[in-house]
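A.B. asks: Predicted structure and sequence below. I'll ask about it afterward.
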Amino acid sequence: MSGQQTRAPALETPSGKSAETENFPVGSRLIAKHLRPHVALFYAFARAIDDIADNPDLDAADKIARLDAFGAAVRGEEKGAGLETAQRMHDSLVASHVPVQHCLDLISAFKQDAVKSRYEHWEELIDYCDRSAAPVGRYLLDLHGEDRAHWDISNALCNSLQIINHMQDCADDYRQMDRIYLPQNWMREIGAVDEDLGKAHATPALRRVLDRCVSGCETLNETARDLPVVLKNKRLALESGVIVQIARRLTHELSHRDPLAQRVKLRKPRLMMTGASGIFKALLGVR
């Protein structure tokens, strides 16, 4: 695409979501001060393209065109009004020597969201999470100069958080966008149907599907427990320790609470206690 092309400024479609609404800390004070601006730019980029993919007022072709424009801009191939977030991300990647692939993986996943609303099995869901969530962890590891041998552990943590989010939002995703991230083969096997997600409470069949997802997250969380132990950067190890404990706590909450009947989240006192536990474990170097 031409670097001289000018675009309309309204490419982004902000949802109002922010770092404060996430399950995990985004660029907290545990991250080194000089790296926090890069983390903030990465989050802003991810939030902007996620909001495009989730906008119910855009058709699939429009979403993909906007996401392609973001891809060209973050690669440094296009500039113009409306692409400022992607251009700032490009500049950050150049300055920090982090590969652009993490951003392109996110775009790939969100383009998929524009055209795909069901996932046949767990492995297909994990493939999506490997591009919609895991790039966040891989970006942070690269930003801190960590060994890429630890990507698999980081992927497990990010994918668990993504599936936790899918369970938290399963009713809204269905009602607002007709999206279901729960594996379809599990739903058929257990006897749950799509319409169960539109009810006020989880049916017994849907509850069993959710329990299977919880079990999958527990397995991912077990792998992720190694992350704070293996990281060289102590600040990042502390940050990951907090996030590991949050993932474990939310998984526990989802095993006991109905996400159709209530928003399953951690209240501030519980969140602070969970974070403190994660920091303590990371400082001791224990799983």
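C.D. replies: The structure has been received and is ready for your questions. Quantities reported herein were computed from a predicted structural model and do not represent experimental measurements.
A.B. asks: Please make it C-alpha for all contacts and neighbour counts, starting now.
C.D. replies: Will do.
A.B. asks: Return the distance of the helix ranked longest in the chain from the chain's centre.
C.D. replies: Across the chain, the helix with the greatest residue count (assigned by DSSP state H) is helix 234-256. Remark: helix 234-256 is offset 14 Å from the chain centroid, using C-alpha atoms, centre = their mean, to the nearest Å.
A.B. asks: Then stretch 214-228?
C.D. replies: On C-alpha atoms, centre = their mean, the centre of stretch 214-228 falls 15 Å from the chain's centre.
A.B. asks: Likewise for stretch 180-188?
C.D. replies: In terms of C-alpha atoms, centre = their mean, the centre of stretch 180-188 is found 20 Å from the chain centre.
A.B. asks: can you give me the end-to-end distance of it?
C.D. replies: This stretch, stretch 180-188, spans 13 Å end to end (C-alpha to C-alpha, to the nearest Å).
A.B. asks: Need the contact partners of that stretch.
C.D. replies: The contact list for stretch 180-188 (C-alpha atoms under 8 Å, 6 or more residues apart in numbering) reads 117-122, 125, 166-167, 170, 173-174, 193-194, 205-206, 209-210, 213.
A.B. asks: cool, stretch 22-41 as well?
C.D. replies: Under the criterion C-alpha under 8 Å, 6+ apart, residues 19, 43, 85, 88-89, 92, 96, 140, 143, 161, 165, 235-236, 238-239, 243, 246, 265 lie in contact with stretch 22-41.
A.B. asks: hmm, 7 Å instead?
C.D. replies: Ala19, Met89, Ser92, Arg235, Leu236, Leu238, Glu239, Ile243 (C-alpha atoms under 7 Å, 6 or more residues apart in numbering).
A.B. asks: before we go on, here's another structure to hold up against the first:
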Amino acid sequence: MDRAQLVKEARRSIRKGSKSFAAASRLFDRETRERVWLLYAWCRACDDIADEQDHGHAIGPVRLGTRLSPEDRLATIRTLTELAMAGETTGTPAFDALGQLMREVPLTAAMVDDVLAGFALDAADWRPRCEADMLRYCYHVAGAVGVMMAAVMGVSPDDDDTLDRACDLGIAFQIANIVRDVWEDDAQGRCYLPVEWLVEADIPPGEVTKPHYRGALVPMIARACALARDYEASARIGAARLAFRQRWAVLSAANIYGGIAREVERLGAHAWDHRVHTTRAEKLAHVWSAWNEAQAGNQNDPDRMAGGGPESAAEPAGTAPRPALSRRELREMGLRK
């Protein structure tokens, strides 16, 4: 496929796979929007191969003997990704989209490897033992994608502080997913809440969704949501350094996903009676709020652009509040493992 065809397929993928991200992507300028779609398509395809799904949905019963092992699915993801990074045609539009994207923006092999490490954790049936483990998982499955998104938006590979804050937004998003999807994950035999937290709450392994443990689960979820707020606050500082339309899109996504975590926390023990989601009206309200936030930032430093602009236009790197564990620390944890 040529670029136009890859973009068309990627647009179809994001509209099918995530209404929230599809809505936020429309706020970018055309070039950035198309590149965001290309990146999404690759991430979505990797996720679907890992979980044997189609855009996050079950693909129907799999015949006995045809299901691939988690290790084989991971090998498929790695092989197709490596071919795409090498500039080869894979025959799979979503992976060819990554190859196209790498020819257009300064994505690095390390950035891609950090995302693939998240799929490796799931393939190994890995579970977080402590809070740092949970954050490390969030880094690989979402924070590392945030770093790639920042590169797509033009943030320089040398602008470590802004890349760190892009990573922080991905981590905040993933924590929101974890607290919302406790019941769904449990049905798949998964739990991404730290074992140490469960022990402290006297919740036995594998029983996190039992009705009589809901009361004990609520403070744990509030603790996770507090972490998400810290990472989201850090990310908003990085968003202020982007060009206006990019800032608007990023803040819209932050408002939408932050709203999910806040709603889960507000509902308490009833958070899992049904899957928490944002309505169309709520999404529009979040986008409007983000427009006002982005406008305010534009008035404060109108010349500041992604990866550039006068030094006085943004808070000096490293001086603004940061969450407890940074991108670098979380990545090094994975390397030590």
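C.D. replies: Nice, I can see it. The structure displayed is predicted, hence computed values, not measured ones.
A.B. asks: List buried residues within the contacts of stretch 22-41 of structure 1.
C.D. replies: Among the contacts of stretch 22-41 of structure 1, those classed as buried by neighbour count (16 or more other C-alpha atoms under 10 Å) are Met89, Ser92, Arg235, Leu236, Leu238, Glu239, Ile243.
A.B. asks: To which residue of structure 2 is the second one aligned?
C.D. replies: Yep, that's Ser92 of structure 1 we're talking about. Under the alignment by TM-score structural alignment, Ser92 of structure 1 pairs with Leu101 in structure 2.
A.B. asks: Surely its match is within a helix?
C.D. replies: Yes. Under DSSP: H, G, I helix; E, B strand; the rest coil, Leu101 of structure 2 falls within a helix.
A.B. asks: Now do the contacts for it.
C.D. replies: Arg35, Leu38.
A.B. asks: State the distance from it to Tyr192 of structure 2.
C.D. replies: Going from Leu101 of structure 2 to Tyr192 of structure 2 by C-alpha to C-alpha gives 31 Å.
A.B. asks: same deal with Ala235 of structure 2?
C.D. replies: Between Ala235 of structure 2 and Tyr192 of structure 2 the computed distance is 22 Å (C-alpha to C-alpha).
A.B. asks: Which one's more surrounded, these two?
C.D. replies: More crowded of Ala235 of structure 2 and Tyr192, by other C-alpha atoms under 10 Å: Ala235, with 28 against 22.
A.B. asks: Look up the closest residue to that one, ignoring the ones flanking it.
C.D. replies: Excluding the flanking residues, the one nearest Ala235 of structure 2 by C-alpha to C-alpha, 6 or more residues apart in numbering is Arg165, at 4.5 Å.
A.B. asks: Am I right that the one you found falls within a strand?
C.D. replies: No. Arg165 of structure 2 is assigned helix when assessed by three-state DSSP, not a strand.
A.B. asks: Could you pick out the longest helix of structure 2?
C.D. replies: Across structure 2, the longest stretch assigned as helix under DSSP H is helix 214-239.
A.B. asks: Let me see the ranges of the helices in the stretch 101-250 of structure 2.
C.D. replies: Secondary structure of the stretch 101-250 of structure 2 (DSSP state H, counting those that start in this stretch): helices at 109-123, 131-138, 144-152, 160-180, 182-187, 195-200, 214-239, 244-267.
A.B. asks: Gln246 of structure 2 corresponds to which position in structure 1?
C.D. replies: Using TM-score structural alignment, Gln246 of structure 2 lines up with Leu236 in structure 1.
A.B. asks: At the geometric centre of structure 2, which residue sits there?
C.D. replies: Centroid check for structure 2 by C-alpha atoms, centre = their mean gives Ala142 as the closest residue, at 3.1 Å.
A.B. asks: give me every residue that touches it.
C.D. replies: Residues in contact with Ala142 of structure 2 (C-alpha under 7 Å, 6+ apart) are Gly170, Ile171, Gln174.
A.B. asks: which of the residues you listed has the most neighbours?
C.D. replies: Ile171 (31 neighbours).
A.B. asks: Now which residue in structure 1 aligns to it?
C.D. replies: Match for Ile171 of structure 2 (TM-score structural alignment): Asn159.
A.B. asks: contacting residues for that match?
C.D. replies: Contacts of Asn159 of structure 1 (C-alpha under 7 Å, 6+ apart): Cys129, Asp130, Ala133, Ala134.
A.B. asks: Right, I'll leave it there.
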